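> Sharing a model prediction with you, sequence too.
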Amino acid sequence: MCKIMDYGKYKFEQKKKEKEAKKKQRAKMQNVKEIKFRVKIEDHDYRTKVKHIREFIEDGDKVKVWIWFRGRENVHPEIGERLAHRIIEDLSDIAKVEKPPKKEGRNMIFTLVPKQ
């Protein structure tokens, strides 16, 4: 017994299935967002940036946080560490640290990921 079918229609349906599978695969992928802070950041700016980080994490994205040092600020990395720990503490309810704060040249970088 054999089935007679339209080959063009068959290929179209196969492409449609593959496209649908790719859509579902992309939805699970995590994006990496980046937010930059300065060491001397005002309170309102800080709250706004933390709010943006919170939105990104709630969407399921990773967030790479940069704390940027300029000039004489480079001599006092402890100020940047305090800022990093403040950010981590404020977001501890929804995020965990994937990569801890580390000073690299003029920047201190760490990564936050959503809690499972």
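Done, it's in.

> CA atoms for contacts and neighbours, from now on please.
Will do.

> could you say what helices and strands the strand of greatest length in the chain packs with?
Ranked by residue count, the top strand of the chain under DSSP state E comes out as strand 95-104. Here strand 95-104 touches helix 77-90, strand 107-114, going by 3 or more CA pairs under 8 Å, 6 or more residues apart in numbering; DSSP states H and E.

> now with 10 Å?
With contacts taken as 3 or more CA pairs under 10 Å, 6 or more residues apart in numbering; DSSP states H and E, strand 95-104 sits against helix 43-58, strand 62-68, helix 77-90, strand 107-114.

> Contacts only, for Ser17.
One thing to correct before we go on: residue 17 is Lys, not Ser. By CA atoms under 10 Å, 6 or more residues apart in numbering, the residues touching Lys17 are Lys11.

> Columns distance to Arg26 and mean neighbour count on top of the helices and strands packed on strand 95-104, output as JSON lines?
Listed next are the helices and strands packed on strand 95-104 as JSON lines, based on distance: least, CA to CA, whole Å; neighbours: other CA atoms under 10 Å:
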{"stretch": "helix 43-58", "distance to Arg26": "17", "mean neighbour count": "15"}
{"stretch": "strand 62-68", "distance to Arg26": "15", "mean neighbour count": "21"}
{"stretch": "helix 77-90", "distance to Arg26": "28", "mean neighbour count": "16"}
{"stretch": "strand 107-114", "distance to Arg26": "18", "mean neighbour count": "21"}
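
> Pasting the second one now:
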Amino acid sequence: MRPTAPNRAPVQEGPRINERIKALEVRLIDETGGQVGVISTRDALLRAEEAGLDLVEVSPDAVPPVCRLIDFGKFKYQQSKKAQEAKKKQVVIEVKELNLTPNTDAHDIETKQNHIRRWVAEKNRVRVGVKFRGREMSHQELGHEVLQQLIKGIEDLVVPEAPPRMEGRRLTITLLPRSEKEK
């Protein structure tokens, strides 16, 4: 039989509150947001109890730790709202991928340019790859020509991140949307 794990207290996520604060002294912020100063944790707990609030450790890494008198439920609500706002402001940049061959026709390139225009308008990066099959590897200059032809039609909208490079049997280049200043 396997030995059982010793009984451990569950690991608490988030800030420590009330009696779980281990520091001897804390820097206290009252319910109005004013700074009370550095006082003993016991005195801070008494103040929290008198006010009917919780003592919440806001900044545990500070010396001494910063604690605040606030209702813990309200504190958690405020934290979740802050997290939601931060998540809203994040911009997700996608990398769209486009595949060509060395013998891609001019009309097909125009169609691919229209795709790139749409993606760049949405502020996405575009990775363009030219795939070589069989004996096409001996004519890599055709792949470079196709890429140059593609970029020439949309150079007012995109800027190459780096020159084209070979990755196995693929010639790839990443195109970034031009910033408003560059246009």
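In hand now; what should we look at? Everything numeric here is computed off the predicted structure, so don't read it as measured data.

> Report the TM-score for the pair.
Once superposed, the chains reach a TM-score of 0.84 (TM-score structural alignment, normalised by the length of the first structure), with 113 aligned residues with a CA RMSD of 1.8 Å.

> related to what we said a few turns ago, just send the helices and strands packed on strand 95-104 of the first structure back as CSV, with distance to Lys22 of the first structure too.
Listed next are those as CSV, based on distance: least, CA to CA, whole Å:
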stretch, distance to Lys22 of the first structure
helix 43-58, 23
strand 62-68, 21
helix 77-90, 34
strand 107-114, 23
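
> related to what we said a few turns ago, how much does the longest strand of the first structure stray from the second structure?
Here the mean offset of strand 95-104 of the first structure against the second structure after fitting is 1.3 Å, by mean CA distance after the TM-score superposition for the first structure.

> whereabouts in the second structure does that strand align?
Taken onto the second structure by TM-score structural alignment, strand 95-104 of the first structure occupies residues 158-167 there.

> which residues touch the corresponding residue of the second structure for His76 of the first structure?
Alignment note: His76 of the first structure maps to His139 in the second structure; criterion TM-score structural alignment. Counting by CA under 10 Å, 6+ apart, His139 of the second structure touches 102, 132.

> Give me the buried positions along the match of strand 95-104 of the first structure.
By neighbour count on 16 or more other CA atoms under 10 Å, the buried set for stretch 158-167 of the second structure is 158-160, 164.

> Against His107 of the second structure, how distant is the corresponding residue of the second structure for Lys51 of the first structure?
Matched by TM-score structural alignment, Lys51 of the first structure corresponds to Asn114 in the second structure. Relative to His107 of the second structure, Asn114 of the second structure is positioned 11 Å away (CA to CA, to the nearest Å).

> Next: Glu49 of the second structure.
76 Å.

> rewinding a little: closest to Gln30 of the first structure out of the helices and strands packed on strand 95-104 of the first structure?
strand 62-68 (6.6 Å; CA to CA).

> Can you check which part of the first structure the helix ranked longest in the second structure sits on?
Determined from DSSP state H, the single longest helix within the second structure is helix 72-89. Across the first structure, the stretch matching helix 72-89 of the second structure (TM-score structural alignment) is residues 7-24.

> Which residues outside stretch 27-42 of the first structure are in contact with it?
By CA under 10 Å, 6+ apart, the residues outside stretch 27-42 of the first structure that reach it are 45-47, 49-50, 52-53, 56-57, 59-70, 73-74, 76-77, 79-84, 107-109, 111-113.

> what do we get in the second structure for Val63 of the first structure?
In the second structure, Val63 of the first structure lands on Val126 (TM-score structural alignment).

> Just list the residues touching its match, thanks.
94-98, 115-117, 119-120, 158, 160, 173-177.

> One more pass at 6 Å, please.
With contact set as CA atoms under 6 Å, 6 or more residues apart in numbering, Val126 of the second structure has these partners: 95-97, 174-175.

> One more: Leu45 of the second structure?
For Leu45 of the second structure, no contacting residues are found, by CA under 6 Å, 6+ apart.

> what about Ala95 of the first structure, distance to Arg38 of the first structure?
Between Ala95 of the first structure and Arg38 of the first structure the computed distance is 21 Å (CA to CA).

> An error on my part: the question was meant for Asp45 of the first structure.
In terms of CA to CA, Asp45 of the first structure sits 10 Å off from Arg38 of the first structure.
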